[in-house]
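**Q** just coords:
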């Protein structure tokens, strides 16, 4: 059975009513037959049938044992980090999402957990960063926003030999393209806000573990801290997942076309997209993924903030906004938006320059998107020329 068919038919029909859509159990508590005797649920923080359906679904999609739904992607990351204790160390990808960087460095470092940031696209650098205190290796692949690719299978072997967990943020690829647990990872996290939800209408996070015991530990933190996903948002994620494969296919096709267009544009310095043969990790991406995703980043030859700002404020179809993975195309400037919490020198060392721009390809016709970028490049060039003229006149 093909993955698309399996996905659609793994979402259960309601056994009570026959409803094709998963019911939204919008309740805080459940009647018990006797103290401690219930129908599987007692209080909605500890468990909810709608959330349970989502958790089971994401576990199936990732090939894992346990799925857990949280109030946000950062809440999911936080639950994984709670596995650690004072004195432990994390080896983390250097080109990391700004929110994860902030959580690790400003929250967990104060509890005595050390973070070692390395370029995980080179497994040898991961191995060199391992110490006897390393308990967690943290990957994003593709990374946000420079789309570096890490060899999950190779790093999983390093993690196993080092007695450390390997956690992969699979937000950009999704299980439609990549299943890290099947490549040796122990934990997968998602910002379900992005492609899994798919419609820019919710905030959610997911964790999947390969080992049921590890899943039980994270589930304890989910219940103990109350960082749960509500039933309505759980239903929205389920609804989004139903069309995941179709959307990812279109996102990826458009992204490749846009990446090729940008490679030829005279104002562009470098294009970051793992589907291009010019990408340094193209072979690894091709080996471990079924496709290359819907995100394209690029830097400008005019490598300064004004040039990037002029461009991202000149698009019309590409909306300037945080986030990604929805049906509408978005443009963002990581250095001043998603990654502003990372110190400038660390951002730049990881490849996040002031002129770097990230595109999230939606479901619009790709020729319309190319036309929008064309007019944006022309408009931004005119803005910069006008600004430069004014500055010369002022002098």
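**A** Cool, the structure landed. The structure presented is a predicted model; accordingly, all values stated were derived computationally and were not measured.
**Q** okay, CA-based contacts and neighbour counts for the rest of this
**A** Fine.
**Q** ok, how many other residues are close to the residue lying closest to residue 350 once chain neighbours are set aside?
**A** Spatial nearest neighbour of residue 350, chain neighbours left out: residue 95 (5.2 Å); criterion: CA to CA, 6 or more residues apart in numbering. Neighbours of residue 95 under the rule other CA atoms under 10 Å: 29.
**Q** name the element the residue lying closest to residue 320 once chain neighbours are set aside belongs to?
**A** Among residues not flanking residue 320 along the chain, residue 331 sits closest, at 4.9 Å (CA to CA, 6+ apart). Assessed by DSSP states H and E, residue 331 sits inside strand 330-332.
**Q** and that strand, how far from the chain's centre?
**A** In terms of CA atoms, centre = their mean, to the nearest Å, the centre of strand 330-332 is found 15 Å from the chain centre.
**Q** who touches stretch 294-304?
**A** For stretch 294-304, contacts defined as CA atoms under 8 Å, 6 or more residues apart in numbering pick out 145-147, 172, 248, 251-255, 258-259, 262, 267-273, 307-308, 325, 353-362.
**Q** circling back: check which helix or strand covers the residue nearest to residue 350.
**A** Residue 95 belongs to no helix or strand, assigned by DSSP H and E.
**Q** re earlier: ok, now which ones touch the residue nearest to residue 320?
**A** Listed by CA under 8 Å, 6+ apart, the contact set of residue 331 reads 312, 318-321, 357-360.
**Q** of the residues you listed, buried ones?
**A** Among the contacts of residue 331, the ones that count as buried by 16 or more other CA atoms under 10 Å are 312, 318-320, 357-360.
**Q** among these, which are in helices?
**A** Among the buried ones among the contacts of residue 331, DSSP state H puts residue 312 in helices.
**Q** and the buried ones among the contacts of residue 331, which is closest to residue 75?
**A** Distance to residue 75 across the buried ones among the contacts of residue 331 (CA to CA) is lowest for residue 360, with 23.0 Å.
**Q** how much space separates residue 271 from residue 148?
**A** Residue 271 sits 12 Å away from residue 148, taking CA to CA, to the nearest Å as the criterion.
**Q** swap in residue 98?
**A** Applying CA to CA to residue 98 and residue 148 gives a distance of 15 Å.
**Q** kindly report the same for residue 270.
**A** Residue 270 is 13 Å from residue 148, by CA to CA.
**Q** narrow the contacts of stretch 294-304 to those in helices?
**A** Short answer: the contacts of stretch 294-304 in helices (DSSP H) are 248, 251-255, 258-259, 262, 307-308.
**Q** second structure follows, compare the two:
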């Protein structure tokens, strides 16, 4: 199987696997237990916390481990909003956020909060000035993702952060797709809170982290929670946390070289797609400065994405029809609708995403398989719609 779904999940690095196995065998204590076995586990957690903080240019005290990227978003937003609550009830986000953020803000609207939904242009990018115009005296938080996992577009987060700082509005950003792919230095980037995920960078699934800049007020989601300074309930997965930190270090140290390699593969794919007999539209921002190097959003014209995905799977290629968190929904992909595509165009959406095992040969083979699927589809008398 040629795997082209790295934006959904990545295979664990050998480094992460080795660390996970060793820690699971030898450091099994509960890190909040006061005996020596617990203390040994706690020391590894703190070393991992310091490592993650260093890799993002943050402070160790701002790192909180979670159960993954989606939970990171929910806990960060809920904790910060509770901490800022007396200042107001107006929130800002975009129409293109990851489902964990989008659904969270929908829920806040049902609870009586007012949400300003910022639109995006044809490439999926926010105009920072629209955020400036949306800010009010009672605005307490904005949540703007850094890189979109479906179409790959990167947001002008530095400009957005400057605007939020001027207005004293806390800014959270989902950085799960950016971490390890693009530079992420919170010593320079004016963002107050971010979420990252282990499974996007070769670490184990079920582990993520939130960074909240020390000094930003937050309150526990549930009063009385003791783990992670009250940020999250539940015993920490020490092997997972250590493997996350190890894989993050391994990935970030190689990120500049790997990003160039992935961008070259993305360009190769676009070049090859232009030579196909049947037209395939490319979505997302065309400028390398404004798109993720590992994500390529496509629309095989006339073929539904779900059919394309199933045909590619039959031919031995794993692709997706968007975020794994949206699997099972019958509605057209929200990302495509936000970009102004019709229902039929939106349903054509597929995503190729690249990683460590992707090379020129495997990518070219996958694109030939895509052409085979297209030819088979167009030669059918009954065009299958799912």
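**A** That came through, no problem. Bear in mind the structure is a predicted one, so any value in this text is a computation, not a measurement.
**Q** just to revisit the earlier point, nearest to residue 242 of structure 1, of the buried ones among the contacts of residue 331 of structure 1?
**A** Nearest to residue 242 of structure 1 among these, with distances taken as CA to CA, is residue 360, at 20.2 Å.
**Q** can you give me the helices for structure 1?
**A** In structure 1, the segments counted as helices under DSSP H are 3-10, 49-62, 73-81, 98-103, 123-129, 152-161, 212-225, 231-241, 244-263, 282-288, 305-312, 344-349, 366-394.
**Q** name the helices or strands packed onto the longest one?
**A** Packed against helix 366-394 of structure 1, as judged by 3 or more CA pairs under 8 Å, 6 or more residues apart in numbering; DSSP states H and E, are the following elements: helix 244-263, helix 305-312.
**Q** may I see those arranged in TSV, with distance to residue 225 of structure 1 as well?
**A** Formatted as TSV, those follow (distance: least, CA to CA, whole Å):
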stretch	distance to residue 225 of structure 1
helix 244-263	30
helix 305-312	39
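**Q** ok, which of those comes nearest residue 68 of structure 1?
**A** Proximity to residue 68 of structure 1 (CA to CA) singles out helix 244-263 among those, at 18.8 Å.
**Q** excluding chain neighbours, what is closest to the counterpart of residue 137 of structure 1 in structure 2?
**A** By TM-score structural alignment, residue 137 of structure 1 lines up with residue 142 in structure 2. Using CA to CA, 6+ apart and skipping the chain neighbours, the partner closest in space to residue 142 of structure 2 is residue 92 (4.4 Å).
**Q** got it, and residue 338 of structure 1?
**A** Nearest non-adjacent residue to residue 338 of structure 1, counting by CA to CA, 6+ apart: residue 98, 5.9 Å away.
**Q** which ones are touching the one you found?
**A** Residues in contact with residue 98 of structure 1 (CA under 8 Å, 6+ apart) are 338-342.
**Q** what's the neighbour count on residue 270 of structure 2?
**A** Neighbour count for residue 270 of structure 2, taken as other CA under 10 Å: 17.
**Q** try residue 275 of structure 2
**A** Using other CA under 10 Å, the number of residues around residue 275 of structure 2 comes to 11.
**Q** relative to residue 303 of structure 2, how far out is it?
**A** To residue 303 of structure 2, residue 275 of structure 2 is 18 Å away according to CA to CA.
**Q** what's the answer for residue 118 of structure 2, then?
**A** Counting by CA to CA, the separation of residue 118 of structure 2 from residue 303 of structure 2 is 31 Å.
**Q** settle it for me: which of the two has more neighbours?
**A** Between residue 118 of structure 2 and residue 303, counted using other CA under 10 Å, the more crowded position is residue 303 (23 against 17).
**Q** related to what we said a few turns ago, of all the helices and strands packed on helix 366-394 of structure 1, which one comes closest to residue 190 of structure 1?
**A** Of all those, the one in closest proximity to residue 190 of structure 1, counting by CA to CA, is helix 244-263 (13.8 Å).
**Q** helix 231-241 and the closest one, what's the angle between them?
**A** Interaxial angle, helix 244-263 of structure 1 versus helix 231-241 (axes from the mean of the first three to the mean of the last three CA atoms, to 10 degrees): 70 degrees.
**Q** so what touches helix 244-263 of structure 1?
**A** Here helix 244-263 of structure 1 makes contact (CA under 8 Å, 6+ apart) with 4, 176, 195-196, 198, 268, 270-273, 275-276, 291-296, 298, 327, 361-363, 366, 370.
**Q** can you lay out the helices of structure 1 as a markdown table showing distance to residue 39 of structure 1?
**A** Formatted as a markdown table, the helices of structure 1 follow (distance: least, CA to CA, whole Å):
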| stretch | distance to residue 39 of structure 1 |
| --- | --- |
| helix 3-10 | 22 |
| helix 49-62 | 11 |
| helix 73-81 | 27 |
| helix 98-103 | 38 |
| helix 123-129 | 47 |
| helix 152-161 | 39 |
| helix 212-225 | 19 |
| helix 231-241 | 18 |
| helix 244-263 | 32 |
| helix 282-288 | 42 |
| helix 305-312 | 53 |
| helix 344-349 | 51 |
| helix 366-394 | 50 |
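**Q** between those helices, which one is nearest to residue 113 of structure 1?
**A** Going by CA to CA, the one of these nearest residue 113 of structure 1 is helix 73-81, 9.5 Å.
**Q** okay, and the closest one goes to which residues in structure 2?
**A** The alignment of helix 73-81 of structure 1 onto structure 2 (TM-score structural alignment) covers residues 69-77.
**Q** mean deviation of the matching stretch from structure 1?
**A** The superposed stretch 69-77 of structure 2 is, by mean CA distance after the TM-score superposition for structure 1, a mean 1.4 Å from where its aligned residues fall in structure 1.
**Q** buried residues, that stretch. List them.
**A** 69-77.
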